[in-house]
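Visitor: After the sequence you'll find the predicted model.
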Amino acid sequence: MATPTARKRLPLHTKIAIGFIAGILAGLAIHAGGITDLAWVQAFTTYVTTPFSKVFLALIFMLIVPLLFSALVVGIAEMGDVRALGRIGWKTLFYTVVLSAVAVLLGLVLVNWLQPGAGVDPALAQQLLADNADRAKEIVASVGTQPRGIDMLVSIVPDNVIAAASSNGSILSLMFFAVMFGIGLVLTPTPQTEVLKRGIDGLLEISMTLIGLVIRLAPIAVFCFMFNLVSIFGFDLLIRLGAYVGVVVLALAFHLFVNYSIALKIAGHSPVRFFKGAQEAMVMAFSTASSNATLPTALRVAEEELGLPRRIARFVLTVGATANQNGTALFEGVTVLFLAQFFGVDLSLGQQAMVMLVCILGGIGTAGVPSGSLPVVALICAMVGVDPVGIGMILGVNHFLDMCRTTLNVTGDLTLATLVAAGEPDLGAGETAAGP
């Protein structure tokens, strides 16, 4: 007699999609019924959905520092050849700058052509600005603490590694130390450092295992995120800001499916095969709105689905989680010009060029966490004479756009890793990049 087969479980990304849709529908029901202010609704958001959302992200961020440090150190140490590290590093930097520049330029062209700021109802804009004034001012206030110009470059070198590890704004400093530490391991081939290397490798495995356990809570967390957002704003906000959202999504989609496909095709890879292999990481990025939270999934997808060499995948994806954020750079450029159009500030080509350059740097230096780009947007607005408090108008749709641009960021990291892996002399069987 045949034994009954075990019931097939839904994959995680399907559960996340279900949670996402359920959150939207539940939020719309609350908003349409006009019962947002009822006591039980307030209690549900205050004591259930909001705390769960915060705990979920806190659990992930708790493990991000050991993950980033160990992955980068091990990735560099596994290269074994400092000259190879230099070649891969320069290729990573080159492709990062080129892809980010193309993304920002695309966004600026579309926002100048479609003029999304001219289609926003001024009365609604002022209402949203007033409703979100406190939140916007908090974001703007943090701008003053951010280093600028040459200070931004100098601040990458930490004077206190422990302090850098405890600050989200100093994640690049921690990564700089990890790079130096990894180079030190390569340059010090002794039995003692081999033991240390194995220990750090074990730290990486533990970090990824723990984050994998936390990610299982993602379907519930995504429901909470979307319920909170939609129950407050409903479809009205999305419709009123539809022009702005449409331009951002159009630019992100064009860069994702057209520009990345062209880059992959030029490098001799199949875009269809690439996107098929990367879909799990893309869904996770869209759901969590965090490049750092998606890093474990992206690392696994790069090795198992795209067949990228582990040493290159770990190095490029770990660096890319913070330094290669095409979607963030594009979003920042479109948002600044949108706010300039709304407030009637006419930006010259020179000013728009400055916006483009700062957005490229902002995409490199923005933390890969939800809403990490908002302080950068406020900073750029102040630089070009646009009231930074205007970002209060976009806070209602920021979560959705954050999910979209994070999807582009993570896909861009995988694209970058694929491009960097192409032509490396040590790619052998089982360690080949996604082929044509």
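Guide: Happy to help now that I have it.
Visitor: can we go C-alpha only for contacts and neighbour counts from here?
Guide: Fine.
Visitor: Go ahead and measure how far stretch 158-171 is from the middle of the chain.
Guide: 20 Å (CA atoms, centre = their mean, to the nearest Å).
Visitor: which of the residues in the longest helix along the chain are buried?
Guide: Longest helix in the chain, counting residues (DSSP state H): helix 82-114. Neighbour-count burial for helix 82-114 flags 85, 88-89, 91-93, 95-97, 99-108, 110-111 (criterion: 16 or more other CA atoms under 10 Å).
Visitor: Toward the C-terminus, what is the element adjacent to it?
Guide: Tracing the chain C-terminally past helix 82-114 and defining elements by DSSP states H and E, one meets helix 122-131 next.
Visitor: Quick check: buried residues in whichever helix or strand comes after that next one?
Guide: Following the chain from helix 122-131 toward its C-terminal end, the next helix or strand by DSSP H and E is helix 133-141. For helix 133-141, a neighbour-count test (16+ other CA under 10 Å) marks 133, 136-137, 139-140 as buried.
Visitor: Between those, which sits nearest T418?
Guide: Distance to T418 across the buried residues of helix 133-141 (CA to CA) is lowest for I139, with 35.6 Å.
Visitor: For S142, which non-adjacent residue is spatially closest?
Guide: The spatial neighbour of S142 that comes closest, neighbours along the chain excluded (CA to CA, 6 or more residues apart in numbering), is P375 at 6.7 Å.
Visitor: Second structure follows, compare the two:
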Amino acid sequence: MSPQLKMLLGIGVGAAAGLAANGLAAGAPWLNWVIDHLTYPAGQIFLRLLFMLVIPMLFSALVMGISEIDLRHLGRLGARTLGYTVVISTIAVLIGLFLVNVLQPGEGLPDALRDAARGGAVTAAAAPADASPVALIIGMFPDNVIKAAASGDMLALITFSLFFGVGLTLTRTEAAARLRETIQGLYDVTTRLIDAVISLAPIGVAALLFTMTSRLGVHILVQLAAYVGTVLLGLGVHMFVVYSLSVRFFGGMSPIAFFRGCRVAILTAFSTASSSATLPTALRVAEEELHLPPHVSRFVLTAGSAMNQNGTALFEGITVLFLAQLYGVHLPLSKQAIVMLICILGGIGTAGMPGGSLPVVAMILGMFNIPVEGLGLILGVDRFLDMCRTVLNVTGDLAAAVYVSRGEPHLSGQADDTQGAAAEGREEQDKGERAPSGEDGGKRDA
């Protein structure tokens, strides 16, 4: 059975059994015993497995994402890529937060059911007491990184990881190279473990959904449908409005031509739900369909597959605020700004694999005392939403490549490139008698 069918089976069994138990035996002693001794512990173990992998995954992914970029040779190419990524990711998170505050998909749950949903909730860490801008900036720089990791201080951990990645990039010694290989190994092992935990998702989702639906009944499914609609609306607005404007005005390309050229990469991203798995297809689309310079597309798409996660950042922001609304946890604008910043920076450290954003979401929930049990609801629909947000991530990488390519001097138009290549070929032919064959081979290789 494919993973998708297993997940659907877990969703169906857990939700149907929970709804049936709620309708036939709500409040019965035997049902409470099943919840307290079977489904609730199983769901909690699954969530704690995700929590367990948050710190090593974030640290290794951020460090490797930064260290793989040669800071000495970034120049304009890297600066424009980084600036574009930050701006577009910020817009994505703002769209998500705006939609959640306006549509409020998590509101409407009766207070009695909300109290039942909070029953037995366990959180991982507390949000910072002082959320002023000055305190937030100071708190981003930890005085003890071990303490920051142990207390779940995401901003401090992300800042340290970024600094460590920059230092590893600038240090060109054999010992630093071995350390880089070690951290790469940590990243590989962590992503493999996350993949193994996600493979247990059908059981974990079934247990979590049974616990939720047996306590809350059909009301929770209404809230879940509103959440899914909000996420899809945010992804659609960002993809077809923001990317279209970006490609047209910043990249000088027709949005219709852009989306037509990206269709193969979009289908691959939707089917695999993995930015990393879609990278080879995206590279081919950038060079053959969009006609972008190879050195630009390879740099932007390779870095973007790990760092330019617009869809993931949007999804994380909507998910955190939705669950806060669902459980009645009030997040003022100051705390929403912290959520936005974490989502933007956390997008850099999100593994480009199915379910890679779930540990980050779990940690953010713990920071703001939002019950992580709500993640069980999200897991029930996460596979489909993961496929959709991966489409946004991959399309965003291609849109970034279009923007950065426009600043390259030799990309003045495909026709001009063709004419220039033909003229260069004629010139090389004229010089053929004077140039040794080895030099010609060297020019072709270059």
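Guide: Looks like it came in fine. Here the structure is a predicted model, which means the values were calculated and not measured.
Visitor: Would you convert the buried residues of helix 133-141 of the first structure into a markdown table that also reports distance to F233 of the first structure?
Guide: Written out in a markdown table, the entries for those read as follows (distance: CA to CA, whole Å):
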| residue | distance to F233 of the first structure |
| --- | --- |
| A133 | 16 |
| A136 | 17 |
| K137 | 20 |
| I139 | 20 |
| V140 | 23 |
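Visitor: Specify which member of these is nearest to V410 of the first structure.
Guide: Relative to V410 of the first structure, and with distances defined as CA to CA, the nearest of those is I139, at 24.6 Å.
Visitor: Next, the contact list for the residue lying closest to that closest one once chain neighbours are set aside, please.
Guide: In space, I139 of the first structure comes closest to P375 once its chain neighbours are excluded; the distance is 5.7 Å by CA to CA, 6+ apart. Residues counted as contacts of P375 of the first structure (CA atoms under 8 Å, 6 or more residues apart in numbering) are 139-140, 142-143.
Visitor: centre of the chain versus the helix or strand hosting F259 of the second structure, how much separation?
Guide: Secondary structure from DSSP H and E places F259 of the second structure in helix 255-261. In terms of CA atoms, centre = their mean, the centre of helix 255-261 of the second structure is found 24 Å from the chain centre.
Visitor: Of all the residues in the very next helix or strand once past that helix, which ones are buried?
Guide: Scanning forward in sequence from helix 255-261 of the second structure by DSSP H and E, the next helix or strand is helix 263-272. Along helix 263-272 of the second structure, these residues count as buried under the neighbour rule (16+ other CA under 10 Å): 264-266, 268-270, 272.
Visitor: could those residues go into TSV alongside distance to G328 of the second structure?
Guide: Supplementary listing: the buried residues of helix 263-272 of the second structure in TSV, determined by distance: CA to CA, whole Å:
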residue	distance to G328 of the second structure
V264	42
A265	40
I266	37
T268	39
A269	35
F270	33
T272	35
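Visitor: now, among those residues, which is nearest to V237 of the second structure?
Guide: Sorting these by how near they are to V237 of the second structure, with CA to CA, puts I266 at the top with 16.2 Å.
Visitor: Find the nearest non-adjacent residue to that closest one, please.
Guide: V391 (5.5 Å).
Visitor: Verify the stated contact: the one you found with V264.
Guide: No - the criterion here is CA atoms under 8 Å, and V391 of the second structure misses it with V264 at 10.8 Å.
Visitor: what residues are shared contacts of those two?
Guide: Residues within reach of V391 of the second structure and of V264 at once, by CA under 8 Å, 6+ apart: there are none.
Visitor: what's the helix or strand for P370 of the first structure?
Guide: Take DSSP H and E as the rule and P370 of the first structure turns out to sit in neither a helix nor a strand.
Visitor: roughly how far apart are it and A58 of the first structure?
Guide: P370 of the first structure is 12 Å from A58 of the first structure, where distance means CA to CA, to the nearest Å.
Visitor: G350 of the first structure too?
Guide: Using CA to CA, we find G350 of the first structure at a distance of 41 Å from A58 of the first structure.
Visitor: who has more neighbours, the two?
Guide: In terms of neighbours (other CA atoms under 10 Å), A58 is the more surrounded of G350 of the first structure and A58; the figures are 12 against 9.
Visitor: Matching that one against the second structure, which residue comes up?
Guide: Mapped onto the second structure by TM-score structural alignment, A58 of the first structure lines up with R48.
Visitor: Can you report how many residues lie near the equivalent of S2 of the second structure over in the first structure?
Guide: The alignment partner of S2 of the second structure in the first structure, by TM-score structural alignment, is P11. Counted with other CA under 10 Å, the neighbours of P11 of the first structure add up to 9.
Visitor: do the same with L12 of the first structure
Guide: Counted with other CA under 10 Å, the neighbours of L12 of the first structure add up to 17.
Visitor: what's near enough to touch it?
Guide: Listed by CA under 8 Å, 6+ apart, the contact partners of L12 of the first structure are 216, 219.
Visitor: quick one: it from T406 of the first structure, how far?
Guide: Relative to T406 of the first structure, and taking CA to CA, L12 of the first structure is found at 18 Å.
Visitor: ditto for E332 of the first structure
Guide: E332 of the first structure is 13 Å from T406 of the first structure, by CA to CA.
Visitor: which position in the first structure aligns with I183 of the second structure?
Guide: In the first structure, the position corresponding to I183 of the second structure is occupied by I200, as judged by TM-score structural alignment.
Visitor: Quick one: list the elements packing against the strand or helix carrying that match.
Guide: I200 of the first structure is located in helix 191-215, with elements delineated by DSSP H and E. Contacting helix 191-215 of the first structure under the criterion 3 or more CA pairs under 8 Å, 6 or more residues apart in numbering; DSSP states H and E are the following elements: helix 50-77, helix 291-304.
Visitor: got a list of contacts for the last one?
Guide: Residues outside helix 291-304 of the first structure that contact it (CA under 8 Å, 6+ apart) are 60-61, 64, 208, 211-212, 277-278, 280-281, 284-285, 288, 308-310, 313-314, 317-318, 321-322, 368-369, 406, 409-410, 414.
Visitor: tell me the angle of that helix relative to helix 191-215?
Guide: Relative orientation of helix 291-304 of the first structure versus helix 191-215 (axes from the mean of the first three to the mean of the last three CA atoms, to 10 degrees): 110 degrees.
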